[in-house]
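1. Here is a sequence together with a model predicted from it:
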Amino acid sequence: MPADCVLWFDPRCSASRRVLELLRARGVEPELRRFLEEPPTVAELGALLALLGAPPHALARADADEYQALRLSERTPAEELLRALSQHPRILDRPIVISGGRALVARPPERIGELFPPDSRGG
């Protein structure tokens, strides 16, 4: 059975660690998807974009060195950008939270409230 919540997680990323902390404070123990160790496929990225309701460029960190080195831009065709994101996952904006058929890029981390509102459990 799939997890109720999946967090695309980079342990070196302070925002990823903060999202994990906020989720746990809400009683949510997410499945951690270590996307740098297991890069997403183009198909997974396509499914994620469908959940986000966003174009591929919404997932890319334009300020990342690899993004610049690969000469990516807002004009890069969607399929080419998805291939680049799959092959170079450091370019992915993060952290990404998926739950209940919805997804969001949790920047700032407090955006997780859109999927998991604080409740009376002290979260």
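-> That came in fine, so what should we check first?

2. From here on, just use CA atoms for contacts and neighbour counts.
-> Will do.

3. all strands for the protein, in order.
-> With DSSP state E as the criterion, the chain has strands at 5-8, 31-33, 96-99, 102-105.

4. With mean neighbour count and distance to Glu66 added, can I get the ones you listed in CSV?
-> Listed next are the strands of the chain as CSV, based on neighbours: other C-alpha atoms under 10 Å; distance: least, C-alpha to C-alpha, whole Å:
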stretch, mean neighbour count, distance to Glu66
strand 5-8, 22, 19
strand 31-33, 16, 21
strand 96-99, 22, 19
strand 102-105, 20, 20
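
5. Turn those strands into TSV, including distance to Ser16.
-> Below are the strands of the chain laid out as TSV (distance: least, C-alpha to C-alpha, whole Å):
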stretch	distance to Ser16
strand 5-8	8
strand 31-33	10
strand 96-99	8
strand 102-105	10
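
6. Presented hereafter is structure B, for comparison with structure A:
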Amino acid sequence: MITIYHNPRCSKSRQTLQLLESKTNDFEVIKYLEDIPSEKELSEIIKKLGITPIELVRKNEAIWKEKIKGKELSDKELISAMITHPKLIERPIVIKEKKAIIGRPPEKVLSLF
């Protein structure tokens, strides 16, 4: 089973979803701005991505620039900030079993197949 953390307003996320639809119909779409992952879920996603929390943050978002940029935050605090402000989570994230990929560019997710 494949899971995509999707934002319908994001063109890269929509393109990634189209790629998934062309490969399989066995996937789940999670609109993470509405169905916000828990701290545990987001931590597991980061682990599957093989990155640090700061690498998952969208640093061009206004929320980041206005409220967080320049502060020294621990990994746990960064995860908490992403849960409080899910727009900060880089997208789309596609997960298949124990591996996850950020679909930027969307073609990166093809390595899961």
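-> Yep, that arrived. All values derive from a computational prediction rather than experimental measurement.

7. Let me know the TM-score between chain one and chain two.
-> After superposition, the two chains reach a TM-score (TM-score structural alignment, normalised by the length of structure 2) of 0.93; 113 aligned residues with a C-alpha RMSD of 1.4 Å.

8. Apart from its neighbours in sequence, what residue is nearest the spatially most central residue of structure 1?
-> Residue closest to the average C-alpha location in structure 1 (C-alpha atoms, centre = their mean): Ile96, at 2.2 Å. By the measure of C-alpha to C-alpha, 6 or more residues apart in numbering, the closest residue to Ile96 of structure 1 outside its immediate chain neighbours is Val105, 4.5 Å from it.

9. Which residue of structure 2 sits opposite the one you found in the alignment?
-> Counting by TM-score structural alignment, Val105 of structure 1 corresponds to Ile102 in structure 2.

10. what's its match in contact with, if anything?
-> Leu49, Glu90, Arg91, Pro92, Ile93, Val94, Lys108, Val109 (C-alpha atoms under 8 Å, 6 or more residues apart in numbering).

11. PyMOL command for the buried members of those residues?
-> Buried residues within these, by 16 or more other C-alpha atoms under 10 Å, are selected in PyMOL with:
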select buried, resi 49+90+91+92+93+94+109
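
12. Which residue ranges of structure 1 form helices?
-> Counting by DSSP state H, structure 1 has these helices, from start to end: 14-25, 42-52, 65-69, 78-87.

13. and the first one, how far from the chain's centre?
-> By that I understand helix 14-25 of structure 1. Here helix 14-25 of structure 1 is found 13 Å from its chain centre; the criterion is C-alpha atoms, centre = their mean, to the nearest Å.

14. Now that helix: buried residues?
-> Buried residues in helix 14-25 of structure 1, counted by 16+ other C-alpha under 10 Å: Ala15, Ser16, Arg17, Arg18, Val19, Leu20, Leu22, Leu23.

15. In structure 2, what stretch matches that helix?
-> Counting by TM-score structural alignment, helix 14-25 of structure 1 corresponds to 11-22 in structure 2.

16. can you list contacts of that stretch?
-> So stretch 11-22 of structure 2 is contacted by 4, 6-8, 27, 91-92, 103-107, 109 (C-alpha under 8 Å, 6+ apart).
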